[in-house]
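[1] let me see the structure of the following:
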Amino acid sequence: MCDKPILHYFNGRGRMECIRWAFAAVGVEFEEKYLDTKEDYEQMLKKGDLLFQQVPMVEIDGMKLVSTKAILSYIAGKYNIYGKDLKERVFIDMYIDGTSDLMALILTMPFQTEEEKPKQRDLIKQRALNRYFPVYEKALEKKKYLVGNNLSLADVNLMEALVTVEEVHFDILQNFPNLQAFKASMSAMPAIKKFLEPGSKRKPIADEKYVNTVKGVLFS
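    Sure thing, here's the model as predicted:
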């Protein structure tokens, strides 16, 4: 059994990117096996590797885990970024669900037509400014982390969301000083800093090749 987790997904962000962020934040190296063709996907199905016939899938500790949320929960619990008790964990989960909802709006953009994308950008901005960012701004008032006194998966997910939304609207944090300070603090953490640098396993913004690969594997 390989000591490093093995991530099975496309060579792009999608629903695996938050998992890459989580591993990076706790300093765990991982390997990746990409789905490049429909045959790759069908082979995994034949082997029974994909519960519910879906990716992402992560091999870790002798298990083959699917479902992004379940995988993240396992990583968070294993590497102690899931709070000190149930009360902290439920707030971590709530904050994660918020960032996940916001990120879902961004994940769909590469698959939209050029006519649809401007409307989606506006929706992302509206939701970020009016629904999500005010919540995190308030939660980080006079605090370094969202929940408790230690780094949690909620912080990692929020950091990913901030960086990603800024790729769509570069000045979106201008009226959120707590989020700006949080982003600066997280960016200075050695593990996060390394992941943000060129040459890391962080994936670039989805391009046409990625979109065509996903469509060819899953929908052809």
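[2] from here on, just use CA atoms for contacts and neighbour counts.
    Noted.
[3] contact partners of stretch 126-135?
    Stretch 126-135 is contacted from outside by 98-99, 102, 172, 176, 179, using C-alpha atoms under 8 Å, 6 or more residues apart in numbering.
[4] compare with the first, here's sequence two:
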Amino acid sequence: LFSQVPLVEIDGIELTQTRAILSYLAAKYNLHGKDLKETFRIDMYADGTLDLMLMVALAVFKTPEEKEKSLALMVKKDKTQNFPIFEKILKEHGEDFLVGNKFSWADIQLLEAILMVEELDASVLSDFPLLKEFKTRINNIPTIKKFLHPGSHRKPPPDSHHVEYRF
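    Predicted structure coming up:
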């Protein structure tokens, strides 16, 4: 539709735009909330993690020096702002998942954000025991465990190889 990626072909239709694709898949696989309030919270948390992941993805378009500074700033921001928020959500909610004690696409997004940041700083969760437990719990879901197994289709973070200028 917009002559760009991502593009997903599923159920006989072509989906474009990351947020629309994720929303479609969440609805298709019942990864939304049981009501409008839960769905709103799931979408809000998922969008918060998408913001984190976008910072990593955009870093590849910077010079090596700018990229290093940008990624270091992102890790610092995650340790001081973003991860404390999710730690608080887990503490206040007191359940295994972010919303309604039901696995949702916000849980998937948070796990992916954690994994991306850990690739930059393996100790990033050292001050966040609930996020560590969350990561372990989500990683142990059989389909996710299989997906994250070495040799799976999980893609590494973008690097300079992914960015080629063709004029």
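[5] if we can go back for a sec, narrow the contacts of stretch 126-135 of structure 1 to those in helices?
    Among these, the members found in helices (DSSP state H) are 98-99, 102, 179.
[6] now, of the contacts of stretch 126-135 of structure 1, which are buried?
    Buried by 16 or more other C-alpha atoms under 10 Å: 98-99, 102, 172, 179, out of those.
[7] between all of those, which two are separated the most?
    Farthest-apart pair in these is Gly98 and Ile172; separation 17.1 Å (C-alpha to C-alpha).
[8] structure 1: strands as residue ranges?
    Applying DSSP state E to structure 1 gives strands spanning 6-9, 31-34, 57-60, 63-66.
[9] nearest to Ile192 of structure 1, of those strands?
    That would be strand 31-34 among the strands of structure 1, by C-alpha to C-alpha, at 17.9 Å.
[10] can you give me the buried ones in that closest one?
    For strand 31-34 of structure 1, by 16+ other C-alpha under 10 Å, it's Glu32.
[11] just tell me the aligned range of that strand in structure 2.
    Counting by TM-score structural alignment, strand 31-34 of structure 1 pairs with no residue of structure 2.
[12] now for that strand, which elements pack on it?
    strand 6-9 (3 or more C-alpha pairs under 8 Å, 6 or more residues apart in numbering; DSSP states H and E).
[13] show me what Lys87 of structure 1 lines up with in structure 2.
    Using TM-score structural alignment, Lys87 of structure 1 lines up with Lys37 in structure 2.
[14] next one: Val168 of structure 1
    Aligned partner of Val168 of structure 1 by TM-score structural alignment: Leu120.
[15] quick one: contacts for that match?
    Leu120 of structure 2 sits next to 71, 75 when contact means C-alpha under 8 Å, 6+ apart.
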